[in-house]
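Q: Got a predicted structure plus its sequence, pasted below:
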Amino acid sequence: MKRTIQARIYKGDTQYVAECTDLPVVTQGKTLDEVTANLREAIALHLEGEDFSDFDLALEPVILASYELGVLSHAET
């Protein structure tokens, strides 16, 4: 059983977007704090009333979100 739900957060055109890699959950928010709160809520709603073992998840999984910083440009010399 997995103890971690993985997600990716990145900056969209106008808002931050969070996508789970383990579950079909996507949400957005104007700030990192907002998208993080929305991600927690969306995952909770998706799993509400479900048997966690159907998703190969432990009873109290943690959410591990990685933040995409974007393209790294080379420093000019």
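A: Ah, there it is.
Q: Only C-alpha atoms from now on, for both contacts and neighbour counts.
A: Noted.
Q: Tell me where this protein has strands.
A: Using DSSP state E, the strands of the chain run over 2-11, 16-20, 26-29, 57-67.
Q: Same list, those, but as JSON lines with mean neighbour count and distance to residue 40 please.
A: Compiled in JSON lines, the strands of the chain are given as follows (neighbours: other Cα atoms under 10 Å; distance: least, Cα to Cα, whole Å):
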{"stretch": "strand 2-11", "mean neighbour count": "17", "distance to residue 40": "10"}
{"stretch": "strand 16-20", "mean neighbour count": "21", "distance to residue 40": "10"}
{"stretch": "strand 26-29", "mean neighbour count": "20", "distance to residue 40": "10"}
{"stretch": "strand 57-67", "mean neighbour count": "14", "distance to residue 40": "8"}
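Q: try it against this one:
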Amino acid sequence: MKRKFTARIHREGGWFVAQCLEVDVASQGRSEEEALENLKEALALHFEPPMPTEEARVREFEVEVGAA
């Protein structure tokens, strides 16, 4: 399945950074084209289903939130 995404590309020093606007994924390259190709690869890996190496554990825990 193919999906369309939007990339914001900017320069940081000697690198171009490509950031996907729909998903929190980014990549970089020496050219805009390389940064965009690397972003495509990163997105493909991001959407690849996880392959656990062991059975997942579910645990409950508490966190203090707000003023004490």
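A: Received it, and whenever you're ready, just let me know what you need. Worth saying up front: this structure is predicted, and the values here are computed from it rather than measured.
Q: related to what we said a few turns ago, and the strands of structure 1 as a markdown table, adding distance to residue 49 of structure 1?
A: Formatted as a markdown table, those follow (distance: least, Cα to Cα, whole Å):
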| stretch | distance to residue 49 of structure 1 |
| --- | --- |
| strand 2-11 | 17 |
| strand 16-20 | 19 |
| strand 26-29 | 19 |
| strand 57-67 | 12 |
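Q: Identify all contacting residues around stretch 37-52 of structure 2.
A: For stretch 37-52 of structure 2, the surrounding residues in contact (Cα atoms under 8 Å, 6 or more residues apart in numbering) are 18-20, 25-29.
Q: How far away from the center of its chain is that stretch?
A: 8 Å (Cα atoms, centre = their mean, to the nearest Å).
Q: Could you list the buried residues of it?
A: 37-40, 42-43 (16 or more other Cα atoms under 10 Å).
Q: For residue 7 of structure 2, state which of these is nearest.
A: residue 39 (8.5 Å; Cα to Cα).
Q: Map residue 24 of structure 2 across to structure 1 for me.
A: Using TM-score structural alignment, the equivalent of residue 24 of structure 2 in structure 1 is residue 24.
Q: how many neighbours does its match have?
A: 10 (other Cα atoms under 10 Å).
Q: Now do the contacts for residue 67 of structure 1.
A: 8-10.
Q: and the gap between residue 25 of structure 2 and residue 5 of structure 2?
A: Separation of residue 25 of structure 2 from residue 5 of structure 2 (Cα to Cα, to the nearest Å): 11 Å.
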